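Participant: Fold the following and give me the result.
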Amino acid sequence: MTLDDRRIPLIYQRNIRARRIILRFDQSAGRIVVVLPPRATYDEGRRFAQAHRAWIRERVELLPEGVPFETGSVVPFLGQPHRIRHRPKARGVVWCEEGEIHVAGRPEHLPRRVEDWLKLEARREIAEIAHAKATQIGKKVRRIRLSDPKTRWASCSASAELAFSWRLVLAPKWVLEYVVAHEVAHLREMNHEPRFWRLVDDLTPHARKARDWLAEHGPDLHRYGRSDSDRPIEDPLPA
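Facilitator: All right, here's what the predicted structure looks like:
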């Protein structure tokens, strides 16, 4: 779909449990998902989307401009802006130096290599903080998993497995530290009772400040690089 000279992808998804056509706005990918019930056709889905262009325009106008992982782009790493530099003749893969992320190899591999490097750095930073804070409270982290969820930054299972968004490595380190401390605290308190929050405060001095930062700036982290995993944000509009 074209809106004011801007092309918006329409992604069609068949859902056997849907009773009507539904539009969902996938904010992180900047696209519209058209959910089709079993008997609806693609043409009907497209006409439905066209009939609700005003609804789509309102949401698209709120989107910050995407920042692809390409040479010249500026992306945050631990809260500090870094410019991506393609170094086709250099040896190695990706390294960080003096405010720049250098990427060797063929240009078509650059986006994937930058994202892979950020994920590796995220795992390294998170693992170091998580194990140290778990030791503080006499607990052990069984496993750390990274993904790219759209609706939460982290989680903790009853089996002591911690899951985090790799995009936290884009945020300031004190924000990342708070999120890790929050999940580590769940190793002892699987709730959000006052004792849990007191434990979080014991593990990090940045709890309130970090929560405020995530509320204001967290959604902005999803505009960096490609984002093609997990489900879209749902904002259903009935047919």
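
Participant: all contacts plus neighbour counts: C-alpha atoms, from now on.
Facilitator: Noted.

Participant: where along this structure do the strands fall?
Facilitator: Secondary structure of the chain by DSSP state E: the strands cover 2-3, 6-7, 10-14, 22-26, 31-36, 74-77, 80-87, 94-97, 100-104, 143-147, 154-156, 161-165.

Participant: Alongside the first, I'd like the structure of this one:
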Amino acid sequence: MRIRLRQDARAKRYLLRLPADASGPVMTVPQHGDLARAERFARAHVEWLLERIDRRDKPVALMPGDVVPLRGVDHLICSTGTLRGLIRQAPAAEDGGLPRLLVPGEEAHVPRKLVTWLKREARADLEKAVILHSGRLGKPFGALSVRDTRSRWGSCASNGNLSFSWRLILAPPEILDYVAAHEVAHLKEMNHSDRFWALCRQLAPQTPTARQWLKDHGARLHGFG
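Facilitator: Below is the predicted model of the structure:
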């Protein structure tokens, strides 16, 4: 297995992660780290890494019986058995378990209907967050789009148009809020300078923990749909 090494003067420990863009595992090495210690660290965590790769390579089809997170809470996908109706949330069944997402229609159409619904939910939450942060910043934004992307969570174009991954609706609300604040901050700072990160933390104080959460759990979200 090939593991890319990335030296970081700010890093205080070795860190192994699996980027969501399927580019392969990356290990962050402290400034005074060495190759021998990096190899020992990799070997000590090889089972964890193989498990993450295996889990990422098995996409969840969003069929009845599958489990999908919604705003950070796992839900069981259930077919209503009826052809018509709206997707709705429901509490756990009487015998316990997870809260449910009730999806009408033929079973073969459940994934398509559920993804369409999740995209609408994502757009509604993102619009609220973007309007809030752009108002605080005093910078208007252009069009807002929700897309099926796996390489990035959001982007800000030079004309002020914002684009986001619909899978943010699967993450806890504070994570979606951070990504919205991150892209809104680019309306003023089209870079990743210290000024940008200060602005990002001003809009979303949870920025450091949200970034770490996406590194730790983003691959799982990309496995849906």
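
Participant: Quick check: TM-score for this pair?
Facilitator: After superposition, the two chains reach a TM-score (TM-score structural alignment, normalised by the length of the second structure) of 0.71; 171 aligned residues with a Cα RMSD of 2.1 Å.

Participant: just the helices in the second structure please.
Facilitator: 35-44, 46-56, 110-137, 173-185, 194-203, 207-222 (DSSP state H).

Participant: Comparing these, which comes out most buried?
Facilitator: helix 173-185 (a mean of 25; mean count of other Cα atoms under 10 Å).

Participant: Tell me which residues touch the residue located most distally from the centre of the second structure, please.
Facilitator: In terms of distance from the mean C-alpha position of the second structure, residue 36 ranks first, at 33.1 Å (Cα atoms, centre = their mean). If you count contacts by Cα atoms under 8 Å, 6 or more residues apart in numbering, residue 36 of the second structure has none.

Participant: Need the helices of the second structure in JSON lines (columns: distance to residue 62 of the second structure).
Facilitator: Listed next are the helices of the second structure as JSON lines, based on distance: least, Cα to Cα, whole Å:
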{"stretch": "helix 35-44", "distance to residue 62 of the second structure": "33"}
{"stretch": "helix 46-56", "distance to residue 62 of the second structure": "15"}
{"stretch": "helix 110-137", "distance to residue 62 of the second structure": "5"}
{"stretch": "helix 173-185", "distance to residue 62 of the second structure": "21"}
{"stretch": "helix 194-203", "distance to residue 62 of the second structure": "34"}
{"stretch": "helix 207-222", "distance to residue 62 of the second structure": "12"}
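
Participant: Nearest to residue 71 of the second structure, out of the ones you listed?
Facilitator: Nearest of these to residue 71 of the second structure, taken as Cα to Cα: helix 173-185 at 5.7 Å.

Participant: Turn the strands of the first structure into JSON lines, including mean neighbour count.
Facilitator: Below are the strands of the first structure laid out as JSON lines (neighbours: other Cα atoms under 10 Å):
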{"stretch": "strand 2-3", "mean neighbour count": "11"}
{"stretch": "strand 6-7", "mean neighbour count": "10"}
{"stretch": "strand 10-14", "mean neighbour count": "15"}
{"stretch": "strand 22-26", "mean neighbour count": "21"}
{"stretch": "strand 31-36", "mean neighbour count": "22"}
{"stretch": "strand 74-77", "mean neighbour count": "21"}
{"stretch": "strand 80-87", "mean neighbour count": "18"}
{"stretch": "strand 94-97", "mean neighbour count": "14"}
{"stretch": "strand 100-104", "mean neighbour count": "22"}
{"stretch": "strand 143-147", "mean neighbour count": "15"}
{"stretch": "strand 154-156", "mean neighbour count": "19"}
{"stretch": "strand 161-165", "mean neighbour count": "21"}
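
Participant: right, and the ones you listed - which one's nearest residue 59 of the first structure?
Facilitator: The nearest among the strands of the first structure, by Cα to Cα, is strand 22-26 at 7.5 Å.

Participant: which other helices and strands contact the closest one?
Facilitator: Secondary-structure packing of strand 22-26 of the first structure (3 or more Cα pairs under 8 Å, 6 or more residues apart in numbering; DSSP states H and E): strand 31-36.

Participant: Spatially, which residue comes closest to the counterpart of residue 80 of the second structure in the first structure, not counting chain neighbours?
Facilitator: Under the alignment by TM-score structural alignment, residue 80 of the second structure pairs with residue 87 in the first structure. Excluding the flanking residues, the one nearest residue 87 of the first structure by Cα to Cα, 6 or more residues apart in numbering is residue 104, at 4.7 Å.

Participant: Surely that neighbour touches residue 96?
Facilitator: No: applying Cα atoms under 8 Å, one finds residue 104 of the first structure not in contact with residue 96, separated by 11.7 Å.

Participant: The helices of the second structure: which one's closest to residue 160 of the second structure?
Facilitator: Evaluated over the helices of the second structure, closeness to residue 160 of the second structure peaks at helix 173-185, with 8.7 Å, by Cα to Cα.

Participant: mean offset of the closest one relative to the first structure (after superposition)
Facilitator: Following superposition, helix 173-185 of the second structure is found to deviate from the first structure by 0.6 Å on average (mean Cα distance after the TM-score superposition for the first structure).

Participant: now that helix and helix 110-137, what's the angle there?
Facilitator: Taking axes from the mean of the first three to the mean of the last three Cα atoms, to 10 degrees, helix 173-185 of the second structure and helix 110-137 form an angle of 60 degrees between their directions.

Participant: How many residues are close by residue 58 of the second structure?
Facilitator: By other Cα atoms under 10 Å, the residues close to residue 58 of the second structure number 11.

Participant: which residues touch the nearest residue to it once chain neighbours are set aside?
Facilitator: Excluding the flanking residues, the one nearest residue 58 of the second structure by Cα to Cα, 6+ apart is residue 223, at 7.1 Å. Residues counted as contacts of residue 223 of the second structure (Cα under 8 Å, 6+ apart) are 56, 57, 58, 59, 60.
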